[in-house]
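Engineer: model this:
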Amino acid sequence: MGAFRKLLGGVGAATVVVGLVLAGALETVELAALSRLFELRGARAPRAPIVIVAIAEDSFDELDLAWPFPRALHGEVVEKLAAAGALAVGVDVLFPEPSVRGPADDAALGASVARAGNVVLGAGLTVVADGLGRRVDLNPPLPVIRRGAAAVAPVNVFGDRDGAVRRAPLTVGEGGAPGFDAGLHRVAVASGMPAAPLPARSEILINYRGGPGTYPWIPYYQVARGEVGPEVVAGKIVLIGPTSPVLHDLFTTPFARGGDMPGVEIHANVLETLIRGDRIREVPAWASALAAAAVALLGSALVVRFQALRGLGAAALLWAALAGTALALFLAWDVWLRGVTPTLALLLGYGATMAENFVREQREKRRLSRFFSPDVLRAVVRGRESASLGSSRRLVTVLFSDLRGFTSISEKLEPEQVTEMLREYLTEMTRIVFKHGGTVDKYIGDCVMALYNVPFEDPEHAVKAVRTGLEFQERTLAAAARWEAKYGVVIRNGVGINTGEAIVGTLGSEQRLEYTAIGDTVNLAARLESITKDYGASIIISESTYEHVKALFPTRALGAVTVKGKTRPVEIYAVLPSDIRKHTRAVLDAAATLTAGGRVCEVRTRDISEGGLALDGVPDEWTVGSRIQIRLEGGELPNPIVAEGTIVWRRGSGAGVTFTALDAESAPAVAEIIGRG
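Structural biologist: Got it, this is the predicted structure:
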C-alpha cells in the first residue's frame, strides 16, 4: 500500500477541517476556548491610570434623582473632573434627544464640555432596516452638547457570535474616524500621558485584566458633591458610565460569563490594552487551518507508524504539545493560537485512519485467515513484525500431508459423508499446523501443504514441521477408529517434509493472488509424501531436514532414492513416532541419574520396559545418540536398577532410551515392575 493510500484518512480529515474553518463553523467553539484561556491565565492587576465614575443605585439614592439625571449635573461632574486634573474624560452616556428639562439643560452640559476641553462624548450606532436593506445610523449628541467636545465617537460594544465581547473597534465608518476608546487614547496622549501608539488596524482583541470591579469605581454622587479630591483623578483617564443592572448596560466577557460586566468597564479594559500596547495578537484563521491540516496528516501518520496503543500515546503527546504551545503563547506573549481546530484535526485524522485501518485489517484477516494462525495473522495484518508478503527467496521447511487411499474412500461414501469427514480432518490438521507456528499454504483435496519459517523468521522451523507431522499421525490414528466404526473405512496419513530455499510470497495473476511458495524445495516435499506408502513409513524427511532435527527425533535411514522430477538421488529418513513400542511398558516414577563423558544429570522416569525407558526433565545437550550410564532408585524401587543405554528420541524435555546393557541383578526387578503393570 502506497504512503498516500495509507494517509487517506488524514487527507480526508484535513479537508473536512479546512472546510469547517472556511465556513466559520468552528469559530464559536474557538471563541469559547479563548475565554477559557483568560480564565486559566487569571486576572491581572491594572497598571494604566484609569478610574470609573459609576452611576449606580447608590447615586440614585444619595442624589434622590431618577434616571436620566439632569444634563447640567453631568456638566458639573465633567468640569469638576477636569479641574481635578483628569487627562481625559470619557462619557459613556448618550444624549441624542433634547433634554426633558428643556434647552437650558442641554446648553449647560455643552458649555461644561467646552470648558473642560478634554471630553470624549459617546454616540450611538443603530441598525435600521428598510426596503433597501439594512443600514447603520450614527446618533451623536445634540449639536449644542457636542460642539465643544474633544471627540465624538460610537460607544457601542459588539459581541461575538456567542454574545461575549472580546473585540473593540478602533475606527468607525468609511473614513476611518477614531472610535470611542481610540479617541480617548489620543486626548490622553495629547495631555501628556505616555502610551503605546495606536495599532494600524480597525479592531483589536481586548486584553482583559479581569471581571467587574477590576478598575477603581468612584460613586457618581461623590463627584457631584465635590467629595473626591484631586489625588484620585489627577493624571488619569476618567470614564463616566452606568454600572447599575437597571440601566441595562451589562455584557458577557471572558471574565464575566454571567453577563454582568458594565460597558464602561469594558472601555476601561480597551483603554488599558491600547495604552500598554498589549492587545491579544491573533494567529490568522487561515494559518490555523493550514496547521490543522498538517496535524490531521500527522495524526494519520501516527496510526500508520505505530501500533494502536503506541499511536494513541503519541497522539496524546502531540495533543499535549499543541495545548501546551497554545497555553504558553497566550500566557507569556498574549498570542491566541486557535486550539480547537488542530485538536479536532488530530482526532479526525487519527480516528479516520484508525477506522480505515480497522476495515482494512478485517478485510485482510478474512483473506489471510486460511493461511495463518490467529496470532501470526494479527502480526501480519498490523505489520508489527518483519513480515513481508511480497515474493522473496528464503529458507523454508515445507510439509505435505495426505490421506492414503482417499480416492477409493470417496467412491465408497456419499458426497455429504466425504465432505463431513474431510472438513473434520482438515480442521484438525489446520489447528495442529497453527499450533506449531506453521502457515497453511493450500488444501488440495485431502492434502495439506504447510510452510514453516514464514512469514517470520523461526530458527526451529524444521523441528516444528516434524512435530506437526508427528501430531498429524497421533490425531489421525485417534480419528481412524471413530471413522472406521462410523463409515466402515480405514484411513492412514502420510507426511513428507523438506527444507531448502524457495520463492515465497503473494503470487498469482492480476485477478487472483495467493500467499504460497514455489520451487524445487516444494516439489521434493510433495514427492516425499507420495512415497511414504512405498517405504512403509508415516513420515519421510529429506537429508536437509534431517540435519536440523537429527538430535531431537528417532529416525531410520531409508537410503538414497531418485524421486520423480529429480535426476540425482536424495538421502531420505523415516521419523519414528515416539509411541512405537517393541516391549510391554509399565509406568514408573523414580529418580534417574544419567552419566556420560563426565557429565551427570538428575531426571525422572516416566515408564520402563525390558528394552528401555522414557525420561522427563532431560537437558537439551543430551541429544539423540548419546551413550549413557543409568541408575534408577527411590519411588517404587526396593533396590536400585543399573543399566547402560542410548538416547534414541527427544521431544521437548522428554527422552527415550534403549538399553544396551542391563545389570544382571536389575533384570528381575524390571520384569517384576512390568509384571505388576
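
Engineer: going forward, measure contacts and count neighbours with C-alpha atoms only.
Structural biologist: Will do.

Engineer: State the number of residues packed around A149.
Structural biologist: By the criterion of other CA atoms under 10 Å, A149 has 19 neighbours.

Engineer: which stretches of the stretch 401-550 of the chain form strands?
Structural biologist: Taking DSSP state E, counting those that start in this stretch, the strands of the stretch 401-550 of the chain run over residues 439-444, 447-452, 493-508, 513-518, 539-542.

Engineer: Contacts for the last one next, please.
Structural biologist: Same thing as strand 539-542. Contact partners of strand 539-542, identified using CA atoms under 8 Å, 6 or more residues apart in numbering, comprise 469-470, 494-499, 525, 528-529, 532, 570-576.

Engineer: Would you do the same for the sequence below? I want to compare the two.
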Amino acid sequence: MSRAAFSPAPTASRSDRAAHVLGWAAGLLLLVGLLLQQPLWLQTLRNAVFDQYQRWQPRPYEDAAVRIVDIDEESLARIGQWPWPRTAMADLVAAAAAGGAAALGFDIVFAEADRSSPRELARHWDLTPEQQTAFAAMPDHDAVFAQAMDAGKVVLGFAIRQAPPQPGAAALPPIPAGLVELGSGAAPHLQPFAAAVAAVPALAAHAFGHGALAFLPDSDGVVRRVPLLLRVADRTVPSLVSELLRASLDEKNLLVRSTEEGIEQLRIGAVSIPTTRDGEMWLHYAPASARRSLPAWQLLAGQVAASELQGKILLVGSSAQGLLDLRFGTQGHLVPGVEIHAQALEQILARHFLQRPAWAPMVEALVLLAGAALACAAALCLRPALAAAASAVALLAVAGASWWLFSRQQMLFDPLTPGIGIALAFLAPSVQRHHTSDQRRRWVSQAFSRYVSPNLVSHIVQNPEQLVLGGKRQTCSFIFTDLAGFTALMEAIDPAEAVLLLNRYLDGMIEIAFRHQGTLDRIVGDSIAIMFSAPIAQADHRERAVACALELQRFATAFAQAQQSTGVRFGHTRIGVHAGEVIVGNFGGETIFDYRALGDPVNTASRLESANALLGTRTCISEAVLGRAPAAPAVRRVGQLVFKGKTKPLLVFQPANDGLDLAVDLQAIADYEHAYALMAARDPQALAAFERLAQTQGDEPLVRFHLERLRKGEGGDIVTFTAK
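Structural biologist: The predicted structure follows:
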C-alpha cells in the first residue's frame, strides 16, 4: 500500500457533460421510438388500463330503443331444445312487426334448410305415397319464415371466415345497402376475410338487409371494439350493428369517410359514428340490466307489452351457456355476443362514443418526450428527493389527464406509454447519478482517510447522526511514538530529503496502525498517536495495541537500519503503550470537529514513550495493557514508574529484545527477573545479581539502568521521574 499515490477526484469536463446530454437526448428519442412501435406487451398493459377505467366508471345504462329477444335457459325449457323450427322464428318476426318494432336482427346464421320442415322430414321417413302427398302439401317452414320477413324490416346475420369457402357453402348474400365513400377509400383499411357463411337463399332473398357477425377480440380475448364494416373477398360489407341501424332508420346507403391514414367516420342517415382507422367503434360497457332483455318465450306467448316493442330495435340471440355465444368483456366476466351488439347500438343511439383519435399516439409521444426530458433533467440536476417529487408529479399529471379525458370527454388517452418513458427517464440517470455519487463518496472517503483514520471515516459515513459535539466514556488502548534525533537529522541533510524520508517513515507506520484497525489520533511532526476501541469498540483492543506496537518497532528499526546503511543517521523510534478509561468524541466547536480521546491514560501513554529516553529502552508497555502478571513470557519488568505530578506507581514492562526481530533468550529473561525480584524486595543481594547480569547482558539498557541505581544506593523498583 502506498499512500503517496492517489488519483484525483472524478470530474467531468464541459465536453464530457455535452456528450452526456447528447447521449441522454438520443436515448430519449430511442425510447420514444421503441414505445411507439406498440409491442404486444405494451398493448396488453394499455388495454388493461382502459379496462380498469371502465370498471371504475361504466357507461350508465339508459333505456335506449334497443331490446334483446333472449333465447335464454327458460325459453329453451318452455319451447324446446335448439334449433327451434323456423315457424317459431316466423312467429317472433310477426310478433315484432305487430308490436311496431323498428327493426329485427338475428344474431343467428340460418345456413341450412330447416330440418324440421315437412318436406325434410319426408325425405328421411319411410312414408306411404298418400303420406308423402300429405306432407308435400304442408307449408315449408323456411317459406313461412320468409313470408313473415316480408312484413317487417328483418336483418339476417352471416358468418365470415378467413379460410376459403367450402364447396357447396352459401355464398355472400346480396347486400342491399349502398356504400358511398368519401376520401381515399375504406377497403384497404378494413379487416379482410376470405369467405362468408350466409343464410340459405330462400331466406336471404326476403331479408331487408344482411350484416356480418364478427368480433375481433384483442390478444387477451377481450372484446373492446365492434367492427362496423368489414371486407369479404373484394367487397365491403356492413356488420350486423350497422345494418340494423340502417334498417331502423329506413336508410338506403352507408356513407364512409376515410383518408390515407384510415377510416374516420361512418354515417347512417343523421347518425355519425366515429371509428378507428380499421372501421371499428370502441365499446363502453354498461352494467347488465334486466330491462335490456325480453325472454323469447314471452314474446312468442304474447306476454310482452306493446310499449316494449314500439319503435325498438330488436336483436334475437341467446344468453344460454349451452349455445356457446359468450365473450369476454372489459368488466372481467363473460358477456353474450348478442348483448355486445345491443350495447353498441345503445351507444350509437345515445351518441355516447368512446374515441381514440388517430392523433392520440402523436400526442402521447410528445407528452412522453416532454415528461421524460423533465424527469431526466430533474434526475441530473436536482437533489434526489426533489427529482423524485418532480417525476412523481409528472406521472400523476399524465395519469390524471388520462382519467379526466376518459371520464369527462370519453377519450382514450394512454397514460402507460408516457408513464413508462418518464419512469425510465428518471431511473436511468438516477442510477447513473447514484453511481457517480457513490464514486465521489468513495473518493471523498478515500481522500478523507488521508487526513484521518479510515475506520473513523467509515464510522462517520455509517453513523452520520453521531457527528455531533460531545463524548462518551470508553476504555481504550493508546500508542504514542516518537522518532529520536530527527531535529538534528534535519539540520544535517537537505530539508526536502528529510521531509521525503519522514513521509516514507510515517507512511509505513500509519499503514501498520490501520492494518491492526487502529484509529490515528494525531500526527505531530515525527510523532504519531494511535488509539484502539474507538470509535468502534474492540473487545481485544489491548492485544491489538501490543501486536501493533511490536510491528511498529520492527518496521521502524528496519527502516532506520536501511537509512543508516546509506550514511543517513536516522534515529530509532520510542514507543509507549497504555490503556484506561477516557472521554472519546468530537471536541472543538460548531465550526470544526476534532475527534479524539481526553483523559489521564492518554497523557500516561505519552509519558511512557518519553520514559524510554531515560530508561534506555525503545518500547514500554504498562500493566494496564498487560496486567501485573502477563501471560506472555517474552517481557521483562521495567519498574514501577511514578511520573511527575503522580503519586501512584505504574508497573511497566519491556518486550523481550525491546520488540526487535531477534530470537528471544528465555534464560536471559529468567535471570533478569530473578535479579529484579531481589531489587523489588530490597534484598542486599540485588546489587551482586545485577553485576553478574552486566557481565552477560551488559548491552541491555535496563540492566545498566538498574545497576547504576543500585550503585547510587537506591533500593526497590520504584522509579520517580522529576521531569515530564
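
Engineer: where does the TM-score land?
Structural biologist: In this superposition the chains share a TM-score of 0.56, using TM-score structural alignment, normalised by the length of the first structure; 437 aligned residues with a CA RMSD of 4.6 Å.

Engineer: that older thread, please identify the most buried of the strands of the stretch 401-550 of the first structure.
Structural biologist: By mean neighbour count, with neighbours taken as mean count of other CA atoms under 10 Å, strand 539-542 ranks first of the strands of the stretch 401-550 of the first structure at a mean of 29.

Engineer: Provide the aligned range in the second structure for it.
Structural biologist: Across the second structure, nothing matches strand 539-542 of the first structure (TM-score structural alignment).

Engineer: helix or strand for the residue of the first structure most remote from its centre, which one?
Structural biologist: Relative to the mean C-alpha coordinate of the first structure, counting by CA atoms, centre = their mean, the farthest residue is A104 (74.1 Å). Taking DSSP states H and E as the definition, A104 of the first structure sits inside helix 103-116.

Engineer: Skip ahead from that helix and say which helix or strand is next.
Structural biologist: strand 119-130.

Engineer: with the second structure superposed, average distance for that next one?
Structural biologist: Aligned to the second structure and superposed, strand 119-130 of the first structure gives a mean residue distance of 2.5 Å (mean CA distance after the TM-score superposition for the first structure).

Engineer: Just want the angle from that strand to helix 103-116.
Structural biologist: Between strand 119-130 of the first structure and helix 103-116, the angle comes out at 130 degrees (axes from the mean of the first three to the mean of the last three CA atoms, to 10 degrees).

Engineer: list the helices and strands the helix holding A104 of the first structure packs on?
Structural biologist: If contacts are counted by 3 or more CA pairs under 8 Å, 6 or more residues apart in numbering; DSSP states H and E, helix 103-116 of the first structure sits against helix 71-83, helix 143-146.

Engineer: Which positions within the longest helix along the second structure qualify as buried?
Structural biologist: When the second structure is parsed with DSSP state H, its longest helix is helix 416-448. Neighbour-count burial for helix 416-448 of the second structure, counted by 16 or more other CA atoms under 10 Å, picks out 416-427, 429-430, 433-434, 440, 443, 445-447.

Engineer: and if you look at stretch 270-281 of the second structure?
Structural biologist: Result for stretch 270-281 of the second structure [16+ other CA under 10 Å]: buried residues 273-281.

Engineer: before we move on, what about stretch 116-131 of the first structure?
Structural biologist: For stretch 116-131 of the first structure, by 16+ other CA under 10 Å, it's 116-125.

Engineer: before we move on, back to that, mind putting the helices and strands packed on helix 103-116 of the first structure in JSON lines, mean neighbour count and distance to E39 of the first structure included?
Structural biologist: Formatted as JSON lines, those follow (neighbours: other CA atoms under 10 Å; distance: least, CA to CA, whole Å):
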{"stretch": "helix 71-83", "mean neighbour count": "22", "distance to E39 of the first structure": "34"}
{"stretch": "helix 143-146", "mean neighbour count": "19", "distance to E39 of the first structure": "40"}
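
Engineer: what are the ranges of the strands in the stretch 451-600 of the second structure?
Structural biologist: Using DSSP E, counting those that start in this stretch, strands in the stretch 451-600 of the second structure cover 470-483, 519-524, 527-532, 573-588, 593-598.

Engineer: Oops, could you answer that again for the stretch 151-300 of the second structure instead?
Structural biologist: 154-161, 178-183, 192-193, 195-197, 209-213, 225-227, 229-232, 235-238, 253-259, 262-268, 271-274, 280-282, 293-295.

Engineer: Out of these, indicate the one that is most buried.
Structural biologist: Ranked by mean neighbour count, the strands of the stretch 151-300 of the second structure are led by strand 209-213 with a mean of 27 (mean count of other CA under 10 Å).

Engineer: relative orientation of it and strand 154-161 in degrees?
Structural biologist: Following the same axes, to 10 degrees, one obtains 40 degrees for the angle between strand 209-213 of the second structure and strand 154-161.

Engineer: Just tell me the aligned range of strand 209-213 of the second structure in the first structure.
Structural biologist: Counting by TM-score structural alignment, strand 209-213 of the second structure pairs with residues 151-155 of the first structure.

Engineer: Check stretch 547-561 of the second structure too.
Structural biologist: Aligned using TM-score structural alignment, stretch 547-561 of the second structure spans no residues in the first structure.

Engineer: Nearest to A3 of the first structure, out of the buried residues of stretch 116-131 of the first structure: which one, please.
Structural biologist: L125 (56.5 Å; CA to CA).

Engineer: What's the match for the closest one in the second structure?
Structural biologist: Aligned by TM-score structural alignment, L125 of the first structure pairs with I160 of the second structure.

Engineer: Tell me how far that match lies from A195 of the second structure.
Structural biologist: Using CA to CA, to the nearest Å, I160 of the second structure is found at 6 Å from A195 of the second structure.

Engineer: Show the contacting residues for S293 of the second structure.
Structural biologist: 67-70.

Engineer: Skipping its backbone neighbours, what lies nearest the corresponding residue of the first structure for it in space?
Structural biologist: By TM-score structural alignment, S293 of the second structure lines up with W217 in the first structure. Closest residue in space to W217 of the first structure, ignoring its immediate chain neighbours: I52 at 4.8 Å, by CA to CA, 6 or more residues apart in numbering.

Engineer: Repeat that for G159 of the first structure.
Structural biologist: Once flanking residues are discounted, G159 of the first structure sits nearest to V165: 4.2 Å by CA to CA, 6+ apart.

Engineer: The aligned residue in the second structure for the one you found: how many residues sit nearby?
Structural biologist: The alignment partner of V165 of the first structure in the second structure, by TM-score structural alignment, is V223. The tally of other residues near V223 of the second structure (other CA under 10 Å) stands at 20.

Engineer: Could you name every residue contacting both of I160 and A195 of the second structure?
Structural biologist: Counting by CA under 8 Å, 6+ apart, the contacts common to I160 of the second structure and A195 are V232.
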